[in-house]
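1. the sequence isn't on hand, but the structure is:
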C-alpha cells in the first residue's frame, strides 16, 4: 500500500450517509494507481527483478533455480518489503 500525501487526501474524499471519508492509502481505482505502484515496486526490487523475482502490478512471484535457494530468495523479498514498510493484504 502506498500512503497518500496529506494534501491529496481531501481531494479523494467521499460522502456517505455515515459521514465523510478520505483514503489514507492510494486506492487502485485511481487512473494512474497501477502504473504508480508498478514504478514503486520496480525500484524496490530492482536487484531481484529478472533474477529471483517477477512483479506485475500487485502480483509478486519469487522464483529459484534450486530448491535450496528458495528460502533465501523469499527472505530477500520480505526484507525489502519490511524495509519500505509494505504489507501484504
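-> Perfect, thanks for sending it. Fair warning: this is a prediction, and the values are worked out from it, not measured in the lab.

2. alpha carbons only for contacts and neighbour counts from here, please
-> Will do.

3. residue 72 in helix, strand or coil?
-> Assigned state for residue 72: helix (three-state reduction, DSSP: H, G, I helix; E, B strand; the rest coil).

4. please name the residues that touch it.
-> Contacts for residue 72 (CA atoms under 8 Å, 6 or more residues apart in numbering) come out as none.

5. and it, how far from residue 6?
-> Applying CA to CA, to the nearest Å, one obtains 37 Å for the distance of residue 72 from residue 6.

6. and if you look at residue 53?
-> Shown here: residue 53 relative to residue 6, a distance of 32 Å by CA to CA.

7. these two: which is more packed in?
-> residue 53 (19 against 10; other CA atoms under 10 Å).

8. try this one side by side with the last:
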C-alpha cells in the first residue's frame, strides 16, 4: 500500500508525481492535466491518497535496501544501520 499526503498553499497549482523505493527504479511523470491540483480557496488545502490492490507484490525492506540496483553505497548503509561495512558487504552479496 502506498499512502500520499499532499499539502498545497492557497492560489497555488501543483503537478503530482510519485516515486517508490523498490528493488527496481520506478518513475512515471503524469502528462499535463492528468494529475494536477489547483487550490482556488483562501486557505491551504490537504489531500490524502492511498493506492492498493489485492496482490500488489512483495517488496521487503531487505531486498529493497541491500539488493537494490544500482546498489546503495555501503558506507551509507553502514552508518544508517550502525553496522560494520564488512557486514553490509556480506548482506549485499546475499541479495
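-> Done, it's in. Here the structure is a predicted model, which means the values were calculated and not measured.

9. superposed, what's their TM-score?
-> Superposed pair, TM-score by TM-score structural alignment, normalised by the length of the first structure: 0.25. Supporting alignment: 41 aligned residues with a CA RMSD of 4.3 Å.

10. what strand or helix carries residue 90 of the second structure?
-> Element membership of residue 90 of the second structure [criterion: DSSP states H and E] is helix 85-94.

11. so what touches that helix?
-> If you take CA under 8 Å, 6+ apart as the criterion, helix 85-94 of the second structure is touched by 66-67, 74-75, 77-78.

12. check which residues of it are buried.
-> Judged by neighbour count (16 or more other CA atoms under 10 Å), helix 85-94 of the second structure contains these buried residues: 88-89, 91-92.

13. distance to residue 5 of the second structure for the residues you listed - can I get that in JSON lines?
-> Below are the buried residues of helix 85-94 of the second structure laid out as JSON lines (distance: CA to CA, whole Å):
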{"residue": "88", "distance to residue 5 of the second structure": "33"}
{"residue": "89", "distance to residue 5 of the second structure": "35"}
{"residue": "91", "distance to residue 5 of the second structure": "33"}
{"residue": "92", "distance to residue 5 of the second structure": "32"}
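
14. looking at those residues, which one is closest to residue 2 of the second structure?
-> Sorting the buried residues of helix 85-94 of the second structure by distance to residue 2 of the second structure puts residue 92 at the head of the list, at 25.6 Å, by CA to CA.

15. related to what we said a few turns ago, please indicate which of the contacts of helix 85-94 of the second structure are buried?
-> Members of the contacts of helix 85-94 of the second structure classed as buried by 16+ other CA under 10 Å are 66-67, 74, 77-78.

16. max pairwise distance over those residues: which two?
-> 67 and 78 (14.5 Å).

17. for the second structure, just list every one of the strands.
-> If DSSP state E is used as the criterion, the strands of the second structure fall at 2-8, 13-15, 18-19, 27-28, 36-38, 45-51.

18. lovely, talk soon.
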